[in-house]
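In: What follows is a predicted protein model with its sequence.
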Amino acid sequence: MTCLPAADQSMVESEKSALDVNVEVLNPKETSLLQTALITDEGVLERDVGVLKTEISKLPVVLDELERVRTKLDALQVEVTSSKMPLASNGKSQQPPLTQSNAEASNVVLQVIIERQKRNCNLMLFNLKSESSEDPTFTADISTLLNDVCGRNIPISKASRFGKPNCNGCRPVKITLVNHGDVGFLLKNRSKFSGKKIYIESDLTPAQLEHLNKIKEELRLRRDRGEDNLFIKYINGIPSIAAKNQGQPPPPP
């Protein structure tokens, strides 16, 4: 065993004595509170690790989807270009090199797809009166609300408030569901939340939101011109204006 110089040995003993004093200062109540805090932190860490594992497990699916889209885009580009190009002397289409504009267009499409993929498990809740998203039970409270209203277990990986408050002082809430199938289920059953004055919408990308706003503006203008039988209809998740048949009940909100 290596012997420390007297000065260093004295310093080590001093630090050890100070540590012993600090430990002795903790009474049983403080020790219990410390243990509770450690257990709580451990639970939060385990939950965050679970969420991270869930998100990581989705990556192969996203990458496969992007690869399929890229392949389809390449094939579509070749098909369109071939149909527009004149035939060469040997009877075959002359294939031009990939232009910068075509490459930029492909990148824009891929970015839109990636953005929609990132949001496909998200929903927006409006007019939800509850505690701050900093509250430890915030996510659990929202999950309980969804379960009570829909009668089905709907796990949530995370929830957070953002944006500006509405006239009732409530900021929008974005929730991320564990299962993508629950997104469609909640959208189909969102009318059940009308009694609580809570509104559920998809988490739209900027491009989708811009398109929806144009559809709403067109609907408003046409109704002002007397076309009262129109409403917004979603086909494969894409909004468009449709006309109600005579005597047909209005669509759910």
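Out: Right, received. Where do you want to start?
In: For the rest of this, base every contact and every neighbour count on C-alpha atoms.
Out: Will do.
In: What's the local residue count around A243?
Out: 13 (other CA atoms under 10 Å).
In: doesn't F231 make contact with it?
Out: Yes - in this structure, A243 is within contact of F231 by CA atoms under 8 Å, at 6.3 Å.
In: what's the host helix or strand of E42 packed up against?
Out: Per DSSP states H and E, E42 falls inside helix 28-84. Packing contacts for helix 28-84, counted by 3 or more CA pairs under 8 Å, 6 or more residues apart in numbering; DSSP states H and E, involve helix 100-119.
In: what's next to the helix it packs on, contact-wise?
Out: 62, 66, 69-70, 73, 203-205, 207 (CA atoms under 8 Å, 6 or more residues apart in numbering).
In: residue ranges of the helices in the stretch 101-250 of the chain, please?
Out: 138-150, 181-188, 206-224 (DSSP state H, counting those that start in this stretch).
In: Make TSV out of the ones you listed and add distance to V173 and mean neighbour count.
Out: TSV is the format used below for the helices of the stretch 101-250 of the chain (distance: least, CA to CA, whole Å; neighbours: other CA atoms under 10 Å):
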stretch	distance to V173	mean neighbour count
helix 138-150	10	16
helix 181-188	15	15
helix 206-224	17	14
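In: take the one below as the second:
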Amino acid sequence: MDASYSVMINELQDRQSRDKNVIFFNVPESNNDADDISAVNDVLSKIGASVATSQIVRLGKTGPKPRPIKIICNAKSDVGLILKSKNKLRNIPGLNNVHITADWTSSQRSFYNCLRGQLSTRKNNGETNLYIGYVKGVPTILQKN
């Protein structure tokens, strides 16, 4: 098998294994797993996303900043509901610094960061009304009408 096919298959398998996951950032850390579960459920209820989760895990080593929390949902549709509702966090006092993202692979993260760089360059060159939107699930630079 060609190496590029192997890389592509590994990427697809990695994406498939992550498609039921979301990552929460800046959720205050505690020493008790029950507190993490309670905090996640509190965030979910406040954004109006009543979804069932199968696992909640802190990622990485303990440090000065709160570690991200990976939430594994029971269904892929639950992830979509959470991601559609995440912007409500901006208006909730005490939770406006919490961020929610999909669990992306490293290649997806690097593609998005490259796209953000292109967006910044285009805005610095005078183009206006640009933003990153999703076309059929793929992040793309779009222009507001």
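Out: Looks like it arrived, so ask away. Since this is a predicted model, take the numbers as computed values, not measurements.
In: Could you find the counterpart of K86 of the second structure in the first structure?
Out: Aligned counterpart of K86 of the second structure in the first structure: R190 (TM-score structural alignment).
In: Quick check: that match vs G226 of the first structure, distance?
Out: Distance, R190 of the first structure to G226 of the first structure, by CA to CA, to the nearest Å: 29 Å.
In: who has more neighbours, the two?
Out: Counted by other CA under 10 Å, R190 of the first structure and G226 do not tie: R190 has more neighbours, with 19 against 9.
In: Test my guess that the more buried one contacts K197.
Out: No - with contact defined as CA under 8 Å, R190 of the first structure does not count as touching K197 (10.6 Å).
In: E131 of the first structure: what's it in contact with?
Out: Taking CA under 8 Å, 6+ apart as the test, what E131 of the first structure contacts is F138.
In: Run through the residues that contact the match of K86 of the second structure.
Out: 199-200.
In: how about 7 Å then?
Out: Going by CA atoms under 7 Å, 6 or more residues apart in numbering, R190 of the first structure touches I200.
In: Going by neighbour count, which of the contacts of helix 100-119 of the first structure comes out on top?
Out: Ranking the contacts of helix 100-119 of the first structure using other CA under 10 Å puts D203 first, with 20 neighbours.
In: Can you tell me what that residue aligns to in the second structure?
Out: Under TM-score structural alignment, D203 of the first structure pairs with D103 in the second structure.
In: Counting neighbours, which bits of stretch 25-32 of the first structure end up buried?
Out: By 16 or more other CA atoms under 10 Å, stretch 25-32 of the first structure has no buried positions at all.
In: That one aligns to what range in the second structure?
Out: Taking TM-score structural alignment, stretch 25-32 of the first structure hits no residues over in the second structure.
In: Mind telling me what P155 of the first structure corresponds to in the second structure?
Out: P155 of the first structure maps onto A52 in the second structure, by TM-score structural alignment.
In: for D141 of the first structure, same thing?
Out: Match for D141 of the first structure (TM-score structural alignment): S38.
In: gap between the residue positioned nearest the centre of the first structure and V49 of the first structure?
Out: For the first structure, the residue nearest the mean C-alpha position is N122 (3.5 Å; CA atoms, centre = their mean). Per CA to CA, N122 of the first structure is found 19 Å from V49 of the first structure.
In: isn't the match of D203 of the first structure right up against F24?
Out: No - D103 of the second structure is not in contact with F24 according to CA atoms under 7 Å; the separation is 9.6 Å.
In: burial measure for the residue nearest to the residue nearest to the centre of the first structure when sequence neighbours are not counted, as a count.
Out: Counting by CA to CA, 6 or more residues apart in numbering, N122 of the first structure lies nearest to T176, which is 4.5 Å off, once chain neighbours are set aside. Applying other CA under 10 Å, we find 21 residues neighbouring T176 of the first structure.
In: Residue in the second structure paired with T176 of the first structure?
Out: Aligned partner of T176 of the first structure by TM-score structural alignment: I72.
In: Then L219 of the first structure?
Out: Match for L219 of the first structure (TM-score structural alignment): L119.
In: Quick check: the residue nearest to that match when sequence neighbours are not counted vs K123 of the second structure, distance?
Out: Leaving aside its chain neighbours, L119 of the second structure sits nearest to I141 (6.8 Å; criterion: CA to CA, 6+ apart). Distance, I141 of the second structure to K123 of the second structure, using CA to CA: 11 Å.
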